[in-house]
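Novice: Turn this into a model:
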Amino acid sequence: MGKPYDLEDRLISFAADVIVVFDKPAKTYASKYYAEQLIRSSGSVSLNFSEFAGAGTEKDKINKLRISLKEIKECNNNLKIQLKAGLSNKDQLTKLQDEAEQIIRILVAIINKR
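Specialist: Modelled structure (predicted):
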């Protein structure tokens, strides 16, 4: 899991890493539920951030950033739940959670500068 300096590439990599970790048959209802939700929200972070660049107004840009922030926070909480419940590989979950927390800090900094 490399950390590109381009944030859009980094968000795409995060979503792809989530898919790689969770694109396998789930063993339980809970692991399936949280895996599917994590795949959706991680993709949403990247897709909304890509819309940020093309947003017409500053208000639209801030809105897209806030949606991305909301979705990455959801990813982070999902990963925390999965870690506490032991639903997947601890090392993989920890790496993904670390990246989610770094992305949260970056998005908060971008929003605060606007």
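Novice: use CA for all of it now, contacts and neighbours both
Specialist: Noted.
Novice: roughly how far is stretch 41-58 from the heart of the chain?
Specialist: 13 Å (CA atoms, centre = their mean, to the nearest Å).
Novice: and for comparison, fold this next one:
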Amino acid sequence: MDKDLKDRTREFALRIIRLCASVPSTRANDVLARQLLRAGTSPGAHFREALRARSKAEYVSKMNGGLMELEETLYWLEIVEGADLFTAKKPERIKNETNELIAIFVSLINKWRGR
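Specialist: A predicted model of the protein is given here:
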């Protein structure tokens, strides 16, 4: 599971990078794409930090950080989509992947909390 999620979050980050690169460059678009890029590349880093956690509390904290970044990613995807910044690529697949990753992170957090 850990290796699969490591691979999946890395691929997710790469898809976010490619998506942001496809947004036409204007002052407003650059700001929005930067926000999406920052949020969308962070969950994988949080997950990898969680794998090195020294305690249950630290693991849950790192995973919660990743979960927050996934929620923020979903927000920025909705904003960028609503502003019609995507030229050829529509974000439906990546929004679905974001929601799936959110569900996985929530499940792992709840498992570690003992729920």
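Novice: show me what contacts Asn64 of structure 2?
Specialist: 105, 109 (CA atoms under 8 Å, 6 or more residues apart in numbering).
Novice: Alignment lookup: it to structure 1.
Specialist: Using TM-score structural alignment, the equivalent of Asn64 of structure 2 in structure 1 is Arg66.
Novice: ok, now Leu32 of structure 2?
Specialist: In structure 1, Leu32 of structure 2 lands on Tyr34 (TM-score structural alignment).
Novice: Could you do Glu81 of structure 2 as well?
Specialist: For Glu81 of structure 2, the residue aligned by TM-score structural alignment is Leu83.
Novice: average gap between the helix or strand hosting its match and structure 2?
Specialist: Here Leu83 of structure 1, judged by DSSP states H and E, is contained in helix 58-85. Per the superposition on structure 2, helix 58-85 of structure 1 and its aligned residues are separated by 0.5 Å on average (mean CA distance after the TM-score superposition for structure 1).
Novice: coming back round to it: compute the number of surrounding residues for the spatially closest residue to the match of Leu32 of structure 2 that is not a sequence neighbour.
Specialist: Excluding the flanking residues, the one nearest Tyr34 of structure 1 by CA to CA, 6 or more residues apart in numbering is Asn78, at 6.7 Å. Asn78 of structure 1: 18 surrounding residues under other CA atoms under 10 Å.
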